[in-house]
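Novice: Generate a structure from the sequence data that follows.
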Amino acid sequence: MEFESIKDLRETAENEKLTIAELTLREQAAQIECTEEEVYREMLQRLHVMQDAIRSGQVEGSRSISGITGGDGIRMSQYAGTEGLMGHFFNHALSNAISVAEYNATMGKIVASPTAGSCGILPGTVIAMMEEKKLPEEAAVMGLFTAGAIGLVIAKNASLAGAEGGCQAECGSAAAMAAAALVEMAGGSPRMAANACAMAIKNQLGLVCDPVAGLVEVPCVKRNAGGVAIAFTAAEMALAGIESVIPVDEVIDAMQQVGDSLPCALRETGQGGLAATPTGVQIRKDVFGESQKGTE
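Specialist: From the prediction side, this is the model:
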């Protein structure tokens, strides 16, 4: 796809009376010279990988290779059965997200959506939305097309990499993609989807990337859960008719500027933030040994 901005994407969809998902599917098929059915089937396969990752992430006794993470997806799933504070729907989504992120830490097969470090947010929201609202599988697949279009524009104008822009570029972008997908799955307009994208990113501006021991586990797994919460919050506000005062493309530009301003220690190097706390340093020593560079 060659859209230069979310505004361009939104206005094209509006002018042609299409959803962002429908426009994306059409444009992707034309670009790679395939039928829309073929492109749809490819995305359907990705949805199935996401579903498999959720199930695999909830296998009793499963732990990451480092041993740092594992089992929280199961705990969250069990807790969801009690309704909790926010109800089953929300906790179901959290369980999905945590399970996928934990499965990634076991070197399981996931969909990097848009990155491995943020891989739980999109399946966490889209699959919970499909299952809780009893939507057809097609709705989830089309939601992924919506998310993909948003992610492509963010990648073009900012960054999706924690090493370049901090976790705002990973979990922030994933939450924006998920928020837009939720809006369209709920019947919202392209304008609402764009506003949801803006509000999701705004709520994660400046989020640093500080993986403990340099691994995509702590705090990454729980940040995936946080990204789910922000995606739902942004989608709900957009569906209520609330709009971002700062246009979405300017928000994306701001994310890039903030990312450029972050010191190296807060961009996936494991040298700052939570990675530099006494516990974070000790975990690195426990995993890699006392002599590991950067632990002294």
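Novice: When you work out contacts or count neighbours from here on, use the C-alpha atoms and nothing else.
Specialist: OK.
Novice: any idea how far residue 199 is from residue 173?
Specialist: Distance of residue 199 to residue 173, computed by C-alpha to C-alpha, to the nearest Å: 11 Å.
Novice: next up, for comparison:
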Amino acid sequence: MELQSKLTKDIWLFAINGFYIKPTLHVMAKFTKELIRERIEGNEVDLSLSQLTTIPVKELLLFPRATFLDLSCNLLSELPENFCSLRHLIKLDLSKNRLTFLPEAFGELNQLQKLDLYSNRLTTLPLSVAFLTDLKWLDLKGNSLEAELAMAAGPCADDKECRQCAKQVVALVKRRSADHERAKQEMLKVQRAKAAELEEEERRRREDLKRQRAAEKQRRKEKFLAEQKAKESRGDDDDESQDGEEPIDDNVEDASGTRKQISETGGSNSSHLLLIGILVALVAIVAGAWFYCTNDPSGCSALKSRLGI
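Specialist: Just a heads-up that it's a prediction; the model follows:
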């Protein structure tokens, strides 16, 4: 039935320059909510044979009960990122388009049980396909798949082989995803080790700089103390020189001469005063004797006899 349905659609197509073009009578400029509603039959939305180059995702989200979406036989070269928000889909037909890749988040359509990618331009599948654990049917024939993926997909010639394709492809992508995760962890491990090494180098550099600054500070301190000690030593030597040799400068000599002159002058004055005092005493004695003898001649004679004069 699937093959018959595809052949029926092919009847309505004709090729120009290698592309499938739909008759103008069926071309839709834009699918509105009302137009999509007209395309719904049961739980299926049929947007096939519509020359679509993009997908009206926002409008399709308004019909969450339509779990089968048929986008076959259009002109789609890529799926928009928000396409993966159609998580209610169980069956999806993207056959006979121009898809060269699927979005990285394609695995978010984790309720998919049937996926038709027949006759596109795919070479590989995103790793997120590993999350399509409910996928039971997959058709990948008519694509330029890389060798390992093509071997896992098989010929997909009938329903049984398409079921086998789904099982083997999901298993392959799971292995690839695991390998990718291991490689990612290894890379993270290497990056952490490198970061730790750089951090250790930075720590050692800071410690070396700290030690250099401490050494420089200690060197300056020792130099300062040595200079202070040298100054103190020079001061002690000067003191010892002054105590031992007692050098006399001109000022000291002048002061000493002045003191000597003052001393000599003072001695001479003292001698003169002494002589004057003696002379004054003698004069007083003579005057007193004269006065005494004048007033008392008898007493004067007696005094003279005592004195032996």
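Novice: Fetch the TM-score of the aligned pair.
Specialist: Laid over one another, the chains give 0.23 as their TM-score (TM-score structural alignment, normalised by the length of the first structure), with 122 aligned residues with a C-alpha RMSD of 6.6 Å.
Novice: circling back: residue 199 and residue 173 of the first structure: who's more crowded?
Specialist: residue 173 (34 against 29; other C-alpha atoms under 10 Å).
Novice: In terms of helices and strands, where is that one?
Specialist: Element membership of residue 173 of the first structure, judged by DSSP states H and E, is helix 173-185.
Novice: Check residue 9 of the second structure too.
Specialist: Taking DSSP H and E as the criterion, residue 9 of the second structure maps to helix 2-11.
Novice: Which residues belonging to that helix are considered buried?
Specialist: For helix 2-11 of the second structure, burial by neighbour count (16 or more other C-alpha atoms under 10 Å) applies to residue 10.
Novice: Downstream of it, the next helix or strand is which one?
Specialist: strand 14-16.
Novice: Report all helices and strands that that next one contacts.
Specialist: strand 19-21 (3 or more C-alpha pairs under 8 Å, 6 or more residues apart in numbering; DSSP states H and E).
Novice: so how many other residues sit close to residue 32 of the first structure?
Specialist: Residues lying near residue 32 of the first structure (other C-alpha under 10 Å) number 10.
Novice: Tell me how far it lies from residue 20 of the first structure.
Specialist: 18 Å.
Novice: do residue 74 of the first structure as well
Specialist: Counting by C-alpha to C-alpha, the gap from residue 74 of the first structure to residue 20 of the first structure is 34 Å.
Novice: When the two are compared, which one has more neighbours?
Specialist: residue 20 (31 against 21).
Novice: Next up, the contacts around that one.
Specialist: Neighbour list for residue 20 of the first structure: 9, 10, 13, 145, 146, 149, 184, 190 [criterion: C-alpha atoms under 8 Å, 6 or more residues apart in numbering].
Novice: The same query, at a cut-off of 7 Å, please.
Specialist: Counting by C-alpha atoms under 7 Å, 6 or more residues apart in numbering, residue 20 of the first structure makes contact with 10, 13, 146, 190.
Novice: element containing residue 164 of the second structure?
Specialist: If you go by DSSP H and E, residue 164 of the second structure is part of helix 159-245.
Novice: helices and strands around the helix or strand hosting residue 146 of the first structure, which ones?
Specialist: Assessed by DSSP H and E, residue 146 of the first structure sits inside helix 137-157. Packing contacts for helix 137-157 of the first structure, counted by 3 or more C-alpha pairs under 7 Å, 6 or more residues apart in numbering; DSSP states H and E, involve helix 20-32, helix 36-56, helix 121-132, helix 173-185.
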